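*Asks:* mind looking at a prediction? Sequence and model below.
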Amino acid sequence: MKSMEEMIQAAQAAAQTIQKQMEEAQGKLDQIEVEGVSGGGLVKIRCSAKGRVIGVAIDDSLMDKAEKAMLEDLVTAAFNDARGKADSVAAAEMQKVQMAAGIPAGFKLPF
């Protein structure tokens, strides 16, 4: 049987490995891109899986002062669509890390 000191060292090593994997996963999330769309594709927003907005594309047909309120609503809807997709991708990536580390499904990590 292992001594208590050996068990503590093994637990610390496992915790460090999990921490490293989580940090790598967080870095990967900023490299994954998702696109939110609204208005049938008239407004598109690209963002990272961490939620960082990368770009906004607005169709030229919406560049009319009379359509300002609609354009604002479409940009909001596209951002929310992209954010929802980013959250889904982030959750899936973090679940992969948890499974690889042997952490039970549904266990909430502080990251």
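*Replies:* Received, thanks.
*Asks:* okay, CA-based contacts and neighbour counts for the rest of this
*Replies:* Fine.
*Asks:* which parts of stretch 33-47 are buried?
*Replies:* Going by neighbour count (16 or more other C-alpha atoms under 10 Å), the buried part of stretch 33-47 is 33, 34, 35, 36, 37, 38, 42, 43, 44, 45, 46, 47.
*Asks:* what number of residues lie near residue 52?
*Replies:* Residues near residue 52, counting by other C-alpha atoms under 10 Å, number 13.
*Asks:* can you pull the contacts of it?
*Replies:* residue 30 (C-alpha atoms under 8 Å, 6 or more residues apart in numbering).
*Asks:* for the longest helix along the chain, which positions count as buried?
*Replies:* Of all the segments of type helix in the chain, defined by DSSP state H, the longest one is helix 68-101. Across helix 68-101, burial judged by 16+ other C-alpha under 10 Å covers 71, 74-87, 89-90, 93-95, 97-98, 101.
*Asks:* structure B:
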Amino acid sequence: MFGDLSGMMDKLKEAQQEVEKTKNRLDSVLVDEVSSDGKIKVTLTANRKIKAISIDDSLLSDAEELEDYLILTLNKAIEKATKINEDEMAVAAKAGMPNIPGMDMFK
């Protein structure tokens, strides 16, 4: 019985290591989003860390318009990054999960 438990613990540790590797890798996956008219461009990692924001000079004179553009564009980029992050993390977690009865919700 303890041999099986030990094996499952090893598998869980492997899964945790795989998740950590995936988190580190997602820091290098970049997601770009551009506003519909191209006036704002944002780049974030798949871990949802902002790396760059490019703003067209025409938006600098109107703070309210700039804020609206930033909110819309950042939210779109965050949605994309979150989707990539969730998909990759699910794969990483599933790959290392031991076969435990009743825990098939991860498959």
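*Replies:* Perfect, thanks for sending it. None of the values given here were measured: they were computed from a predicted structure.
*Asks:* any idea what the TM-score is?
*Replies:* Overlay of the two chains. TM-score (TM-score structural alignment, normalised by the length of structure 2): 0.83; 102 aligned residues with a C-alpha RMSD of 1.9 Å.
*Asks:* would you turn the buried residues of stretch 33-47 of structure 1 into TSV with secondary structure and distance to residue 12 of structure 1?
*Replies:* TSV is the format used below for the buried residues of stretch 33-47 of structure 1 (DSSP: H, G, I helix; E, B strand; the rest coil; distance: C-alpha to C-alpha, whole Å):
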residue	secondary structure	distance to residue 12 of structure 1
33	strand	34
34	strand	36
35	strand	39
36	strand	41
37	strand	45
38	strand	48
42	coil	52
43	strand	48
44	strand	45
45	strand	42
46	strand	39
47	strand	36
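*Asks:* what's the most distant pair in these?
*Replies:* 33 and 42 (18.9 Å; C-alpha to C-alpha).
*Asks:* so how far does the longest helix of structure 1 sit from its counterpart in structure 2?
*Replies:* In this overlay with structure 2, the average offset of helix 68-101 of structure 1 from its partner residues is 1.2 Å by mean C-alpha distance after the TM-score superposition for structure 1.
*Asks:* next one: that helix to chain centre, how far?
*Replies:* The chain centroid and the centroid of helix 68-101 of structure 1 are separated by 7 Å under C-alpha atoms, centre = their mean, to the nearest Å.
*Asks:* now swap in stretch 3-21 of structure 2 and tell me
*Replies:* Relative to the centre of its chain, stretch 3-21 of structure 2 is centred 22 Å away, using C-alpha atoms, centre = their mean.
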